[in-house]
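Novice: Based on what follows, work out the 3D shape:
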Amino acid sequence: MTEVKGEFSMISKRKITLLSCILSLAVASGCTGSAPASNAGSGSGAAKDAGKSETTQPAASTAPVTLRFSWWGNEVRHKATIEVINLYMKKNPNVTIKAEYRGKSERELIATGLAGGSIADIVQLNPPWMEDFTRNSDFFVDFNTKNNLIDLSGIDPQFLKENGVFNNKLVGLPMGVNATIGIMNKTVADKFGIPSTLDTKWTWDDFYKYGKTVNQKDPESYMLNMDIGSMVEFVLKRYIVQKTGKYMIGDDYSLGFTRDDLAEALTYINKLYTDKVAIPASDAQVFNDAAQTNPKWINGKAVMVFSWTSTVSPYTNGIKGEFVPFALPTREGAKNSALIVKPPQVVAISNKSKNVDEAVKFVNFFLNDVEANKILKDTRSISAVKPVAEAVGAEKLYDPVVLKGHEYGMKNMGLGDNGPTTNGEIIEVLENAVEIVAYPNANINKVTDDSMKLINDILKTLKK
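Specialist: Sure, this is the predicted structure:
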């Protein structure tokens, strides 16, 4: 067993824009394969699947095993995850786990690894990717076939089903419970007279009216620090779902919103940019998928960001100011809060792994071991395993901002995203639309019409 050090692994990165083509090629060339025989290693005792009877633990093995574990995050998450890996290897000296980590999620990188069969044994995945990754593919191990090696009894069965089951297989396990939340720098908000209590009830109009005063008072400052992808996730989609009370895309791939709904949302976003509520898109996109590294945020020139409870640490660690959670705005007469509660990430095991059983045992340890989760704390939000969350919480190891945001999310949970809503091609259309309307004089009617046509064309394909 070799201790993992805190250095980035050198992972080859190849940008591929057509994700669907990558996955289609993988299926056509037989890259998915089936799970090879795995080496059974040392276990920590019998385990059971949620709702299933306990089964017999196989005999332990001391044969040397090497696993690769891939994830992304900030330095705090990296450090904690590496510490847990080292703890596991200390307890299981025949197992070596190679850490492969990076700063951004990088969907295309994962897709390339799946297509080429080079994906790590254990991989952290973004929940919105799962619909695309599993539609016509069999890349991942079904944890229901390994219920003698992993205990899922502490995870809410419905939460597990909604977020981990695809094509009737349990292929992803929640690495935490994540809630939509605003992260506000109260110190900066106070300077501009912005209300910062969690119980302040904001409408989208309120947010706009207060937000534009920030730049009016200081031309170097803005209310909102967000990239284009986040603007789609936390403003456009939430704005529309609050109006309709429906999924953006139905489970049958029907459209859950009208042309006018989309035009209204794009018009609102255009106002956020035009009236300088949000940091200009040209500046924000330099820090795409890493808005916490934007100098305006670091230097106290942005009041808040809409994000997830799992990202509190990246946005607050080492940044001056007092931070508080901030409620998602709602619209007058909203049919749904649209406040999402979901896993921050899911963990999966590659069907290509030569050591599936050992990989499952590590995942069991990662999710269920209390000592490990006292190290991880809230680097992936609050644990999805109830007794683990209670044990960590009892020692007050969760960041108060995360804990308050989590509690608020659980009380005000709304309609989340079903699988079709997370389709990568549809998200790309919406992101392109937002990027266009982020600039003055955008022709919102044309953008809306073009986007609706593209989305309807995609849905026709998906229905086949």
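
Novice: use CA for all of it now, contacts and neighbours both
Specialist: OK.

Novice: Can you tell me, leaving aside adjacent residues, what's nearest to the residue most central in space within the chain?
Specialist: The residue at the geometric middle of the chain, judged as the C-alpha nearest the mean C-alpha position with CA atoms, centre = their mean, is Pro344 (4.1 Å). Among residues not flanking Pro344 along the chain, Asn178 sits closest, at 5.1 Å (CA to CA, 6 or more residues apart in numbering).

Novice: Same check on Val65?
Specialist: Leaving out its chain neighbours, the residue that sits closest to Val65 by CA to CA, 6+ apart is Val95, at 4.8 Å.

Novice: now that neighbour: how far from Ser350?
Specialist: When distance is defined by CA to CA, to the nearest Å, Val95 is 17 Å away from Ser350.

Novice: More neighbours: which of the two?
Specialist: Of the pair Val95 and Ser350, Ser350 is the one with more neighbours under other CA atoms under 10 Å, namely 26 against 23.

Novice: quick one, strands of the stretch 301-450 of the chain?
Specialist: Secondary structure of the stretch 301-450 of the chain (DSSP state E, counting those that start in this stretch): strands at 302-308, 323-326, 341-342, 346-349.

Novice: Let me know which of those strands is the nearest to Ser38.
Specialist: Closest to Ser38 of the strands of the stretch 301-450 of the chain, according to CA to CA: strand 346-349, at 11.9 Å.

Novice: Tell me the gap between the closest one and the middle of its chain.
Specialist: Using CA atoms, centre = their mean, to the nearest Å, we find the averaged C-alpha position of strand 346-349 to lie 13 Å away from the chain's own average C-alpha position.

Novice: repeat for stretch 301-309
Specialist: Chain-centre distance of stretch 301-309: 16 Å, with CA atoms, centre = their mean.

Novice: returning to what we had before: any chance of the strands of the stretch 301-450 of the chain in TSV, with distance to Thr448 and mean neighbour count too?
Specialist: Below are the strands of the stretch 301-450 of the chain laid out as TSV (distance: least, CA to CA, whole Å; neighbours: other CA atoms under 10 Å):
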stretch	distance to Thr448	mean neighbour count
strand 302-308	24	25
strand 323-326	30	25
strand 341-342	29	24
strand 346-349	33	24
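
Novice: Before we compare anything, build this one as well:
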Amino acid sequence: MRKHKRLIAAFMAAGMLAGSLAGCSGSGKTAEPTTAAGAENTTAAAQTEGEKPGEAPGETVTLRMSWWGGDSRHERILAVIDAFQKANPDIVIEPEYSAFADYRDKFTMQLTSGAAADIMAVDQPWVSSIMAQGDFFADLSGYADLGLDDMDAYIIDNFCKFDNGTFFVPAGVNGMGSLVDTEKLAEYGFDPADKTFTWDDLIALGEKVHAADSSQYLCCVDSKQAALYYARVYLRQLTGKQFINDDGTVGVTREELAEALGLVNTLFEKGIFQPIEEAGIYENSMTQNPTWLNRQMFMILGRTSVMTDASARRADESGNYTTSGYVLPQMENSKESGIEVRPTTLFAVNGKCENPEAAAKFLSFMFNSEEGAELLKDTYSVPARESLRAFCEEKALLDESAMENVVYSLENSGNVVNAWSNNSEVEAMMTEIMQKIAYKQYGSMEEAADEVISRIDQIVASSAQS
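Specialist: Next comes the predicted model:
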């Protein structure tokens, strides 16, 4: 308990798209309330003008809710929906969920076609481009039950608030770190108590791992992760600058960019990353790579949520996890830590929703109640509200290393990454550059840097014309 209280105290101290959106389902035939599993068979009931959910007996409001994730996340959110509907039989939540890659494509299509869900999960890097197009989401600042004023001010102020309102509810807080197989890595001299882990240490450890067995690789990674958690983190530590400035100009020099890309090239060449011919099969699903599952890979760099992801953590035959949280590699004399603190996921309510009170009521249950927190557990990393973190700590619902990582990240966070540096087109371009490096398609990293700079200019110019 003392350690839990110290963690809580530390936490307190640390503390795209055009198109119209569809309105909430607020009319139709009367239907009996159902559980989440049967919600697809439910039709919304008509709601008398001026009435709020629950005021007219026998009538229901139906809200569509969309999100992405794996099986564990789906199961837990469905449990939240089921519990909410039992307590609020006048509100029916129709779930729509998929894997991230499928969700992103569907999300884009629904926004542009006017078929977006009433309550929707939004990835933080998408927000700036969406908000620049217009007022698509409901202002949630008037719904006190959401508890937005009691959530981490850093998260609310930097990611949820805009000049004309507060449009997003954070599902949780993500820091940055790594997930490591400490037992296996101990064989190669790795000490998890030593938090001064550098990029040079990572390379030296990776060389030992691969030299001992050529089928082993220190890092489990795909091309997107290589771009986000290796090249970009290294570049931020090296320069302390935004990758792309607010005005769309490249924020780093050609030489600095070439050095960061060179890190990725070195990791491939030295066998610290698995060859892309083998790992590329598992793009966007790297934790399903048999080499990771068979404990022949030992480290994943990423956000705090990877430490609580059941598919990443790996369980042994006894059901015990073989991994634990650790720090992000650092650079000696770095300009900043490279650690990005951001919401795990954001949730928004459709701006044309006819029943935003009902939508806000559900989001309050999901993210601002003890019952919701107990059902979600670590689905979205660590809650954004301190009192719920305390509750989860008391109930042992949260992974302790994940909590420690978020505390560490809040205390050592780097600059907030701006909209251009988080741009989805830039991210996709950098992912492609990682693949070309892996396939040895460049004569030098300066050549790779030149392509990055040229393509950023093209992306910015194209955006200005649209």
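
Novice: ok, back up a step: assumed the residue nearest to Pro344 of the first structure was part of a strand.
Specialist: Yes: for Asn178 of the first structure, which was evaluated using DSSP: H, G, I helix; E, B strand; the rest coil, the result is membership in a strand.

Novice: so it makes contact with Ser381?
Specialist: Yes: assessed by CA atoms under 8 Å, Asn178 of the first structure is found in contact with Ser381 at 5.9 Å.

Novice: Spit out the residues that contact the two alike.
Specialist: Taking CA atoms under 8 Å, 6 or more residues apart in numbering as the contact criterion, the common neighbours of Asn178 of the first structure and Ser381 are 309-310, 344.

Novice: looking at the second structure, where would I find the counterpart of stretch 274-288 of the first structure?
Specialist: Correspondence between stretch 274-288 of the first structure and the second structure is established over residues 269-283, with TM-score structural alignment as the criterion.

Novice: Give me the buried positions along the matching stretch.
Specialist: Buried positions in stretch 269-283 of the second structure, judged by neighbour count with 16 or more other CA atoms under 10 Å: 270-274, 276, 279-280, 282-283.

Novice: Stretch 106-125 of the first structure now?
Specialist: So, applying 16+ other CA under 10 Å, buried residues of stretch 106-125 of the first structure: 107-117, 119-125.

Novice: re the thing from before, OK, contacts around the residue nearest to the centre of the first structure?
Specialist: Contact analysis of Pro344 of the first structure by CA under 8 Å, 6+ apart lists 126-127, 174-178, 308, 310, 380-381.

Novice: And for the top helix by length along the first structure, what's in contact with it?
Specialist: Under DSSP state H, the helix in the first structure containing the largest number of residues is helix 444-463. Outside of helix 444-463 of the first structure, the residues that reach it under the criterion CA under 8 Å, 6+ apart are 252-255, 259, 262-263, 266-267, 425-426, 429-430, 433, 436-437.

Novice: next one: stretch 189-201 of the first structure
Specialist: 184, 186, 210, 213-214, 217, 303, 324-327, 329.

Novice: for stretch 366-376 of the second structure, same thing?
Specialist: Contacting residues not belonging to stretch 366-376 of the second structure are listed as 76-77, 79-80, 145-147, 171, 365, 383, 385, 388, 391-392, 397 [CA under 8 Å, 6+ apart].

Novice: mind running it again at 6 Å?
Specialist: The set of residues external to stretch 366-376 of the second structure that reach it, using CA atoms under 6 Å, 6 or more residues apart in numbering, is 76, 365.

Novice: How far off centre is that stretch?
Specialist: Going by CA atoms, centre = their mean, the spacing between the C-alpha centre of stretch 366-376 of the second structure and its chain's C-alpha centre is 19 Å.

Novice: do the same with stretch 19-38 of the first structure
Specialist: Relative to where its chain is centred, stretch 19-38 of the first structure has its mean C-alpha point 24 Å off (CA atoms, centre = their mean).

Novice: now do stretch 103-114 of the second structure
Specialist: Here stretch 103-114 of the second structure is found 19 Å from its chain centre; the criterion is CA atoms, centre = their mean.

Novice: Stretch 134-149 of the first structure now?
Specialist: Here stretch 134-149 of the first structure is found 20 Å from its chain centre; the criterion is CA atoms, centre = their mean.

Novice: Could you pull out the buried residues of it?
Specialist: Using 16+ other CA under 10 Å as the test for burial, stretch 134-149 of the first structure gives 134, 137-144, 146-149.

Novice: same thing with stretch 440-451 of the second structure?
Specialist: Of the residues in stretch 440-451 of the second structure, those with enough neighbours to count as buried (16+ other CA under 10 Å) are 445-446, 448-449.

Novice: Nearest to Val406 of the second structure, out of those residues: which one, please.
Specialist: For those, the closest approach to Val406 of the second structure (CA to CA) belongs to Ala449, at 32.5 Å.

Novice: rewinding a little: could you identify the buried members of the contacts of Pro344 of the first structure?
Specialist: In the contacts of Pro344 of the first structure, the ones that pass as buried (16+ other CA under 10 Å) are 126-127, 174-178, 308, 310, 380-381.

Novice: Is it possible to get CSV of these that adds distance to Val165 of the first structure?
Specialist: As requested, those are arranged in CSV below (distance: CA to CA, whole Å):
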residue, distance to Val165 of the first structure
Asn126, 14
Pro127, 11
Pro174, 11
Met175, 14
Gly176, 16
Val177, 16
Asn178, 18
Trp308, 22
Ser310, 22
Arg380, 20
Ser381, 21
